[in-house]
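[1] Sequence and predicted structure, then a few things I'm wondering about:
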Amino acid sequence: MRIELDRPRCEGHGLCEEAAPELMHLDDDGELVIDVPDVEGADLAAANAAVRICPVAALRLAS
């Protein structure tokens, strides 16, 4: 699975970063950076949590 970001929709709340810090982070400008876009196994569970917690639905998982 691949983490996809709708950048214009992202507001930089950082909840996804809290849910999956090993996969993504907010840079110094508050922009989300996806460090590991392709996920599987345990990372997939963290990615799902990040997608679910985003308050503006800026993240999704695609195959």
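    Noted; the coordinates are in hand.
[2] only C-alpha atoms for contact and neighbour calcs from this point on.
    Will do.
[3] Next, count neighbours for Gly30.
    Other residues lying near Gly30 total 13 when counted by other Cα atoms under 10 Å.
[4] Helix, strand, or coil at it?
    coil (DSSP: H, G, I helix; E, B strand; the rest coil).
[5] just checking, it touches Gly12?
    Yes: contact criterion Cα atoms under 8 Å: Gly30 and Gly12 qualify, at 5.6 Å.
[6] Find residues that contact each of the two.
    Here Gly30 and Gly12 have no joint contacts, going by Cα atoms under 8 Å, 6 or more residues apart in numbering.
[7] Next up, a structure to set beside the first:
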Amino acid sequence: MRIQADREACIGAGNCVLAAEDVFDQDDDAVVLVLQEEPSADQVGEVRNAVAQCPSGALKLVDD
């Protein structure tokens, strides 16, 4: 599983960072940064939650 982030669609709400701070961060403009493109098995629940909470739909999980 891989995380894709559409930085153009990101509105900087920060929900992803709150849900999975080890996987997501924000740059100086509050745009999402993916710290781990392939989350570990113990992070999958948090990542799914972050994707679901993204108000702009900028995050997506892709099965490899």
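    Structure received. Just so we're clear, the structure is a prediction, and the values are computed from it rather than from any experiment.
[8] Show me which positions of the top helix by length along structure 1 end up buried.
    In structure 1, taking DSSP state H as the definition, the longest helix is helix 42-53. Within helix 42-53 of structure 1, the residues that qualify as buried are 43-44, 46-53, counting by 16 or more other Cα atoms under 10 Å.
[9] for those, which one is nearest Leu59 of structure 1?
    Nearest to Leu59 of structure 1 out of the buried residues of helix 42-53 of structure 1 is Val51 (Cα to Cα; 5.2 Å).
[10] who are the neighbours in contact with the closest one?
    16, 57-61.
[11] Distance to Leu23 of structure 1, neighbour count and secondary structure added to those, as TSV?
    Shown next, in TSV, are the contacts of Val51 of structure 1 (distance: Cα to Cα, whole Å; neighbours: other Cα atoms under 10 Å; DSSP: H, G, I helix; E, B strand; the rest coil):
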residue	distance to Leu23 of structure 1	neighbour count	secondary structure
Cys16	9	26	helix
Ala57	17	14	coil
Ala58	15	18	coil
Leu59	12	22	strand
Arg60	13	17	strand
Leu61	13	17	strand
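[12] Just name the closest of those to Arg7 of structure 1, please.
    Arg7 of structure 1 lies nearest to Ala58 out of the contacts of Val51 of structure 1, by Cα to Cα, at 6.9 Å.
[13] distance of that closest one from His13 of structure 1?
    Going from Ala58 of structure 1 to His13 of structure 1 by Cα to Cα, to the nearest Å gives 11 Å.
[14] Please apply the same query to Ala50 of structure 1.
    On the measure of Cα to Cα, Ala50 of structure 1 and His13 of structure 1 end up 12 Å apart.
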